[in-house]
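K.L.:
Predicted structure and sequence below. I'll ask about it afterward.
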Amino acid sequence: MGSRDGQAVSPGSRMFHAPGFDCYVIAVMGVKKRIHLQLIKQGLSNTLLNHPRFCSNMVKEGRKWRWNPTTVNLEDHVIVPEIDSYLEFADPDRFLEDYVSNVTKTPLDMSKPLWEMHFLNLKTSEAEAVCVMRVHHSLGDGASLMSLLLAASRKASDSLALPTVPVLKKATLDRPPSGWCLWRFLLVLWGIVTLLWNTLVDLAMFALTVLFLRDSDTPLKGAPGMELKTMRFVHRHLSMDDVKLVKTAMKMTINDVLLGVTLAGLTRYLNRAYGFRIKGLKLNVYIRQNDGTGAEETGGKQRPNHNHNLNNIRLRATIMVNVRPSAGIQELADMMGERSKARWGWGNCLGFVVVPFVIASQDDPLQYLRQAKAIIDRKKHSLESICTFYCSKLVLKFLGIKVASAITRRVFLNTTMAFSNVVGPLEEISSFGHPLAYIAPSTYGYPHALTIHFQSYHEKMTLSMAVDPSAIRDPHLLCDDFQLSLGLIRDAVNKNLVPAAV
């Protein structure tokens, strides 16, 4: 039920307001033409202001919080900054990065609905204008907010049609012949045993992480209290064609490929960092070649970036998993158009998954993909996310929000990074008559120095990073490592596809 009836704030949403865990979602969206503000305001009035969460604020009644329906003054939520003309000759991309970072320094006003949108008629290298949307995480998770964006948009090629998103196919297992009853029974039994075993191991590791199991101190891990620091937000567009090529050739999923690229990119970055600090090597200079690839160069000679002392690093990512399906795009569109009174779930029903990243240099780039697939396949055959969700509900019920948020914060403090992948539309979309060039979402407020998001959109796969600049001083170099890693993996796949010469 929506907040028009004063719905109680869910425990998961309340946790995102806990001290030391005040979390936000921020999305940078490139627009293909200059922004017409009146069209935007009219579109927001007809859609977003009909959404219960976006026209309610949080109020406390006794010891409980609820969503309080309120009248929204759109001018309080739509911000149009003045941009000096000198930027036409300066660096607009750098200005945008600085602007987004500065936006995060100020918390949202709790007396109003917890969202705002900034519109910049600033021409960057990737778009004619930019929209920066900031939403408090208590309003919903990434998947819910993406569904909301799509429901308020239309296909760029058809102003009446809602966007389409990929349909996830359920995995099917090859079954033995029906006559092999005993064999089938043994397979099912083995599957149940391994599922229970994997879940028990994952829950034990989760508990140890809460208690004392901490990741290694690396250049990617932040210092205590870093959730209070101002983050830097950068993004890089990767080739969706390359991702799909690798996916098809290796018979993997998009998630497998992206995690493999992440393993390779982080290994490359740490290789470079520890190349100076441990081995005392001369400074490795990262050069960009004419074909867009990069290479390490020392003394004028290229060499592979391999440092085999990385094997002892413990580096894990925390992934928040939505255990409740989000409302469908059509249902959201109908609700915002006030054509439907359907009830649907909204908010944060999140379980936690802790994913170990194998940091080790590989001579064969495809090995990163194989490692990633093994990690994901193992996690798929576990009930870790569901169990952690229900465990958190029990803790919230019997021990309270302070204990639950402290436990959650411990998980983030003892791991290195956050990781997510959100599926976007298959075609270009237009929001209130403004076609989007890209979508680059991220989050901040977690006690992590690095948060990695992948966002698909039409023919782009956008890599977004939120970094602590005191720990990761050149996030663009880290983006280069990801882009180069995808290129090397693609080249290795193409090499394997070419038949050997007779």
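P.N.:
That came in fine, so what should we check first?

K.L.:
only C-alpha atoms for contact and neighbour calcs from this point on.
P.N.:
Fine.

K.L.:
Which residue ranges of this structure form helices?
P.N.:
Along the chain, the segments classed as helices by DSSP state H run 11-15, 37-46, 92-103, 142-151, 181-211, 240-250, 254-277, 329-336, 366-380, 384-399, 401-414, 475-497.

K.L.:
Reformat those into a markdown table and put mean neighbour count and distance to residue 285 next to each item.
P.N.:
Below are the helices of the chain laid out as a markdown table (neighbours: other Cα atoms under 10 Å; distance: least, Cα to Cα, whole Å):
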| stretch | mean neighbour count | distance to residue 285 |
| --- | --- | --- |
| helix 11-15 | 22 | 44 |
| helix 37-46 | 14 | 45 |
| helix 92-103 | 16 | 23 |
| helix 142-151 | 22 | 37 |
| helix 181-211 | 15 | 37 |
| helix 240-250 | 17 | 26 |
| helix 254-277 | 21 | 9 |
| helix 329-336 | 20 | 47 |
| helix 366-380 | 18 | 24 |
| helix 384-399 | 17 | 42 |
| helix 401-414 | 20 | 32 |
| helix 475-497 | 19 | 11 |
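
K.L.:
then this one, side by side with the first:
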Amino acid sequence: MAEELLPPLSPLSQSFNTPIMPFTIIVVLEFEKPFNKSQIIEILRDLLIPISPRFSCIIFTDNDGVKRWKKVDLTIEDHIIIPTFPSGSSSLQDCNDKHFFEYLSQISMDQLPQNQPPWEVHAIMYPTSNATMSLVFRLNHALGDGYSLMSTLFSSFKRVDDPLLPITFPVASSSSPSSYGRMNSLSKVSSFISRCVNTVSDSIMTLLQGMFLEDDKTVIRSVTPRLEFVPRTILSVTFDLDEIRQVKNIVGGTVNDVIIGLISFTIRLYMQKLESVSGNKRVSALVMMNMRMLKGYQNVEDLSKANEWGNQFGLLIISLPLFSDSKNVSPLEFIIQAKKEMRKKMNLASIHFSAILMNILKNIMGSKAVAGLMYSTGKNTSLGISNIIGPMQKVALADNPLNGFYFTVGGVPQSLNFTVMSYMGKLRVITISQKGFIDSELLISCMKEAYGNILEETHKKRAAESS
């Protein structure tokens, strides 16, 4: 009987299946009620695994040297891990929070087995401050990007208020109407030429950053070799999405602009407390952009229509403003600068160029070359940022309501990484930072301070506008 082979891995997915980039995606689901092991097996067998055949596949190299997915017999029990925390901690939620994040940090560095489908589910049977029990999915990034994996989970969720109604998602802000249509012919040609020149320039800078152009060494960027194997600290902080929308309305931006501006301000405060910061230091962030270019999901059906599994994203490098004298800079200026930077980058084709370049490198030099370029791009930048939009309503999996869920990424060659996810009107920010180098508690404190200052300035602006 012929082997059942699925299509080859994309260039990005192949690069994630090399020793150079052992990236893993970690998704945490926080439940109101506990599951036992048999219930977890049932959920995986009936709800999640049938959605994509990749969950029953290993990565196989065929006779032509092409890596593709190969169907195998799946034993679900082999993929379920139930850890044991230190004795006596089951009633101490604060203590369990500490053990929980330490456990996440530990598994973020572990390698997944090569002889079985590359995913695991860790059942944390201890109550934490936000859950009675938690399920932690750890998956090889080759399975798909955050969009693919989260859409798999979303399709298994049901609304708590009415399971028959569709789950809905926040609608991303539409871009402002372009003035391009109002230009005369000469202006259109000039604008087109300018965009082409800027695209080429930006693409060259991105390529140089991936080869040898590095950010400056700072208190958020160490030069420790093979950072992806260095112990991490994982922490979480939550903000109100309505408040963030108030900020975005004041600056005329998007929620994404506010997130990047908040992170920029946080980095500035953190660096200010630990070192003398000059405005000419090079500090940049690597932002993962979804190449499906969706402006936002209306519901799960819309999200699933594309049926685009795998890794389909581009690399966007943005400079973070430091402002040498930040005491005289409005907190909102960090968001305004983030907005300007994102507008400039999104008007270029450099994101698409990065995807095209990876395909060219894969065809000429193989997947290791793609992995090498992506690895060095991450290593040469100061931090990473990725975000996913989540449901607006409270949802349940197998009739068990979720208090929250979020994701992070393991195996990144950076000292600091931010992942952001919305759910039920809240925005959850997860920091994963180099243990012993980044003061994670101070970093979270700086983020709360930055957020408070931004809100205060927003309220002043609103009051001035209404008076």
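P.N.:
Done, it's in. Everything numeric here is computed off the predicted structure, so don't read it as measured data.

K.L.:
re earlier: let me know which of the helices of the first structure is the nearest to residue 310 of the first structure.
P.N.:
Checking the helices of the first structure against residue 310 of the first structure by Cα to Cα gives helix 254-277 as the closest, at 7.5 Å.

K.L.:
and the closest one, what other elements does it pack with?
P.N.:
Other elements packing on helix 254-277 of the first structure under the criterion 3 or more Cα pairs under 8 Å, 6 or more residues apart in numbering; DSSP states H and E are helix 240-250, helix 366-380, helix 475-497.

K.L.:
The longest one corresponds to what range in the second structure?
P.N.:
Think helix 475-497 of the first structure. Using TM-score structural alignment, helix 475-497 of the first structure lines up with residues 440-462 of the second structure.

K.L.:
how far apart are the matching stretch and its match in the first structure?
P.N.:
Following the fit onto the first structure, the mean deviation recorded for stretch 440-462 of the second structure is 1.2 Å by mean Cα distance after the TM-score superposition for the first structure.

K.L.:
cool, and stretch 95-102 of the second structure?
P.N.:
Mean deviation for stretch 95-102 of the second structure: 0.9 Å (mean Cα distance after the TM-score superposition for the first structure).

K.L.:
so where is that stretch in the first structure?
P.N.:
Aligned using TM-score structural alignment, stretch 95-102 of the second structure spans residues 91-98 in the first structure.

K.L.:
Kindly report the same for stretch 390-397 of the second structure.
P.N.:
Going by TM-score structural alignment: stretch 390-397 of the second structure matches residues 424-431.

K.L.:
Contacts only, for residue 160 of the second structure.
P.N.:
Residue 160 of the second structure is in contact with 393, 394, 395, 396, 399, 401, counting by Cα atoms under 8 Å, 6 or more residues apart in numbering.

K.L.:
what's the farthest-apart pair in those residues?
P.N.:
Spatially, the most separated pair among the contacts of residue 160 of the second structure is 393 and 399, at 14.4 Å (Cα to Cα).

K.L.:
Between those two, which has more neighbouring residues?
P.N.:
residue 393 (18 against 13; other Cα atoms under 10 Å).

K.L.:
Pull the contacting residues for that one.
P.N.:
With Cα under 8 Å, 6+ apart, residue 393 of the second structure has these contacts: 159, 160, 167, 168, 423, 424.

K.L.:
Which members of these define the maximum pairwise distance?
P.N.:
Using Cα to Cα, the pair of the contacts of residue 393 of the second structure lying farthest apart is 160 and 423, separated by 13.4 Å.

K.L.:
any residues in contact with both of those two?
P.N.:
Contact criterion Cα under 8 Å, 6+ apart; residues shared by residue 160 of the second structure and residue 423: 393, 394.

K.L.:
Quick check: which of the helices and strands packed on helix 254-277 of the first structure is nearest to residue 388 of the first structure?
P.N.:
That would be, of these and by Cα to Cα, helix 366-380, which comes in at 13.5 Å.

K.L.:
Which stretch of the second structure lines up against that closest one?
P.N.:
The alignment of helix 366-380 of the first structure onto the second structure (TM-score structural alignment) spans residues 332-346.

K.L.:
ok, average deviation of the matching stretch from the first structure?
P.N.:
Superposed on the first structure, stretch 332-346 of the second structure shows a mean distance to its aligned partners of 1.1 Å (mean Cα distance after the TM-score superposition for the first structure).

K.L.:
ok, and what's touching that stretch?
P.N.:
251, 253-254, 257-258, 260-262, 264-265, 316, 318-321, 454, 457-458.

K.L.:
Repeat that for stretch 68-78 of the first structure.
P.N.:
Residues outside stretch 68-78 of the first structure that contact it (Cα under 8 Å, 6+ apart) are 3-7, 41, 45, 49, 52, 55-59, 112-113, 115-119.

K.L.:
And stretch 36-48 of the second structure, by the same measure?
P.N.:
With Cα under 8 Å, 6+ apart as the contact definition, stretch 36-48 of the second structure has outside contacts at 76, 77, 152, 153, 156, 398.

K.L.:
Aligned counterpart of the fifth one in the first structure, please.
P.N.:
With the correspondence set by TM-score structural alignment, residue 156 of the second structure lines up against residue 152 in the first structure.

K.L.:
Distance check, that match against residue 431 of the first structure.
P.N.:
7 Å (Cα to Cα, to the nearest Å).

K.L.:
Settle it for me: which of the two has more neighbours?
P.N.:
Taking other Cα under 10 Å, residue 152 of the first structure and residue 431 do not tie; residue 152 has more neighbours (26 against 21).

K.L.:
so who does that one touch?
P.N.:
Applying Cα under 8 Å, 6+ apart, one finds that residue 152 of the first structure lies in contact with 47, 48, 333, 431.

K.L.:
For residue 297 of the first structure, give its distance to residue 20 of the first structure.
P.N.:
Distance, residue 297 of the first structure to residue 20 of the first structure, using Cα to Cα: 42 Å.

K.L.:
just residue 4 of the first structure next, same as before
P.N.:
Distance from residue 4 of the first structure to residue 20 of the first structure, counting by Cα to Cα: 30 Å.

K.L.:
Same check on residue 313 of the first structure?
P.N.:
Distance, residue 313 of the first structure to residue 20 of the first structure, using Cα to Cα: 27 Å.

K.L.:
Next: residue 186 of the first structure.
P.N.:
49 Å.
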